[in-house]
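Participant: just a sequence and a predicted model for now, questions to come.
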Amino acid sequence: MNKVILVGRLAQDPEVRYTQTGKAVASFSLAVNRYAGQGQTEADFIPIVAWEKLAEICGNNLTKGQRILIEGRLTIRSYEANDGQKRRVAEVIAQNMEFLEKKQSHSSAESTGGNSFDAKSFGKEVFPEEEIPF
C-alpha cells in the first residue's frame, strides 16, 4: 500500500500550470516538522503535486504559511536535466487536502482556525421528536 499523510505549512504559494491537453497541475512544497533530538525539531520540505480539480482548489485557496493536511501517494520519477544528467525526484501526488486553518486574517475567530463557538448558545436548539435526524 502506498499512502502518505502529511501535516505542515506551505513553503510557498502553489504554482498552477496547465498541460497541453488542458489539465491543471499545481506544485508546491510542504514544510513538515520532525523531531531532531534533544527537544529540537527540523523541517523537511516535501514537494507536492496536485492534478485537475484539486490543483485548481489549491491554487485558488492556499497561501504561503498556511497549515494543511495532504493525503496522497509517494512517487519517484526520473528525468533528464538540461545538462544531460539523469535525475530522480521523489514527490507526493495529492489525492485529498484539508484546511487546518483559514487564510491569515486579523479576526480572532479566523486566526484560531475558525473553530470558535459561543458556549452560551450550546444546547439551545432542541428538535421536536419527529425531526430528530437519526
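Facilitator: On my side now, so go ahead.
Participant: CA only for contacts and neighbour counts going forward, please
Facilitator: Fine.
Participant: can you list contacts of the longest helix along the chain?
Facilitator: Longest helix in the chain, counting residues (DSSP state H): helix 52-61. Here helix 52-61 makes contact (C-alpha atoms under 8 Å, 6 or more residues apart in numbering) with 13-16, 23-26, 49-50, 95-97, 103.
Participant: can I get these in JSON lines including distance to residue 75, secondary structure and neighbour count?
Facilitator: Compiled in JSON lines, the contacts of helix 52-61 are given as follows (distance: C-alpha to C-alpha, whole Å; DSSP: H, G, I helix; E, B strand; the rest coil; neighbours: other C-alpha atoms under 10 Å):
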{"residue": "13", "distance to residue 75": "22", "secondary structure": "coil", "neighbour count": "19"}
{"residue": "14", "distance to residue 75": "19", "secondary structure": "coil", "neighbour count": "24"}
{"residue": "15", "distance to residue 75": "19", "secondary structure": "strand", "neighbour count": "14"}
{"residue": "16", "distance to residue 75": "19", "secondary structure": "strand", "neighbour count": "19"}
{"residue": "23", "distance to residue 75": "19", "secondary structure": "coil", "neighbour count": "13"}
{"residue": "24", "distance to residue 75": "19", "secondary structure": "strand", "neighbour count": "18"}
{"residue": "25", "distance to residue 75": "15", "secondary structure": "strand", "neighbour count": "21"}
{"residue": "26", "distance to residue 75": "16", "secondary structure": "strand", "neighbour count": "23"}
{"residue": "49", "distance to residue 75": "10", "secondary structure": "strand", "neighbour count": "21"}
{"residue": "50", "distance to residue 75": "12", "secondary structure": "strand", "neighbour count": "26"}
{"residue": "95", "distance to residue 75": "13", "secondary structure": "strand", "neighbour count": "16"}
{"residue": "96", "distance to residue 75": "16", "secondary structure": "strand", "neighbour count": "12"}
{"residue": "97", "distance to residue 75": "17", "secondary structure": "strand", "neighbour count": "18"}
{"residue": "103", "distance to residue 75": "29", "secondary structure": "coil", "neighbour count": "17"}
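Participant: then this one, side by side with the first:
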Amino acid sequence: MNKVILIGRCTRDPEVRYSQGENATAVARYTLAVDRQFKRDGEQSADFINCIAFGKRGEFAEKYLRKGTKIAVVGRIQTGSYTNKDGQKVYTTDVIVDEHEFVESKAASQNNGSGSTPVSTDGFTNIPDGIDEQLPFN
C-alpha cells in the first residue's frame, strides 16, 4: 500500500501549468513544510515535501492555496529520475495529491499563528494570571 498523510504549510504559492490539447488539465506543484516531531541540535525542524495535484485538485490549489496556508494532504509517493543538462542523473520524490483540505480558518492562516492568544512551546495556550474566576474549571 502506498499512502501518505501530511499536515503542513505551503512554502510558496503553487506553480500551475495546463497540459496541451483539447482537454487541458491543471497541474499544480507546491512544496509543503511539515514539522518534524523530534529534532536534534543543528538539524532542520521541518521536511520540505514536493506535492503535485492534477485536474480539479490542481485548479483548487491554484485558486485557494497561498504561501503559509496550512493544509492536510492525502496522496501517494512517486519516485522518478531524469538526466539533467550536465549529464547527471537526478532522483525525485513527490507526493501525488489525492485529496487536500484546509486545517485552519482563513483568519488563523492570515495570522500564521501570530494571533492575540500566545501559545507556549509545549503547544498549550498561555492563560494570563488573575482570571481564575472566569474559567469554567479550576
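Facilitator: Cool, the structure landed. Predicted, not measured: the structure shown is a model, and the values here were computed from it.
Participant: which part of structure 2 lines up with the longest helix of structure 1?
Facilitator: Using TM-score structural alignment, helix 52-61 of structure 1 lines up with residues 55-64 of structure 2.
Participant: list the contacts for the nearest residue to residue 16 of structure 1 once chain neighbours are set aside?
Facilitator: Take residue 16 of structure 1 and drop its neighbours on the chain: the residue closest to it by C-alpha to C-alpha, 6 or more residues apart in numbering is residue 26, 4.3 Å away. Applying C-alpha under 8 Å, 6+ apart to residue 26 of structure 1 gives the contacts 14, 15, 16, 17, 49, 50, 51, 55, 56, 58, 59.
Participant: now do the same contact list for residue 93 of structure 1.
Facilitator: By C-alpha under 8 Å, 6+ apart, the contact list for residue 93 of structure 1 reads 48, 49, 50, 72, 73, 74, 75.
Participant: buried ones among those?
Facilitator: Using 16 or more other C-alpha atoms under 10 Å as the burial test, the contacts of residue 93 of structure 1 include 48, 49, 50, 72, 73 as buried.
Participant: give me the mean deviation of the longest helix of structure 1 from structure 2.
Facilitator: By mean C-alpha distance after the TM-score superposition for structure 1, the fitted helix 52-61 of structure 1 averages 0.4 Å away from its aligned residues in structure 2.
Participant: what distance separates the next helix or strand after that helix from the centre of its chain?
Facilitator: Proceeding N to C from helix 52-61 of structure 1, the next assigned helix or strand is strand 67-80, under DSSP states H and E. Centroid separation between strand 67-80 of structure 1 and its chain, computed with C-alpha atoms, centre = their mean, to the nearest Å, is 12 Å.
Participant: would you mark the buried spots in strand 67-80 of structure 1?
Facilitator: Residues 67, 68, 69, 70, 71, 72, 73 are the ones in strand 67-80 of structure 1 that count as buried (16+ other C-alpha under 10 Å).
Participant: quick one: what's aligned to residue 43 of structure 1 in structure 2?
Facilitator: Matched to structure 2 by TM-score structural alignment, residue 43 of structure 1 sits across from residue 46.
Participant: now do residue 82 of structure 2 against residue 105 of structure 2, distance only.
Facilitator: Per C-alpha to C-alpha, to the nearest Å, residue 82 of structure 2 is found 39 Å from residue 105 of structure 2.
Participant: and for residue 47 of structure 2?
Facilitator: In terms of C-alpha to C-alpha, residue 47 of structure 2 sits 23 Å off from residue 105 of structure 2.
Participant: which elements pack onto the helix or strand that contains residue 48 of structure 2?
Facilitator: Taking DSSP H and E as the criterion, residue 48 of structure 2 maps to strand 46-54. Helices and strands touching strand 46-54 of structure 2, by 3 or more C-alpha pairs under 8 Å, 6 or more residues apart in numbering; DSSP states H and E, are strand 26-35, strand 89-102.
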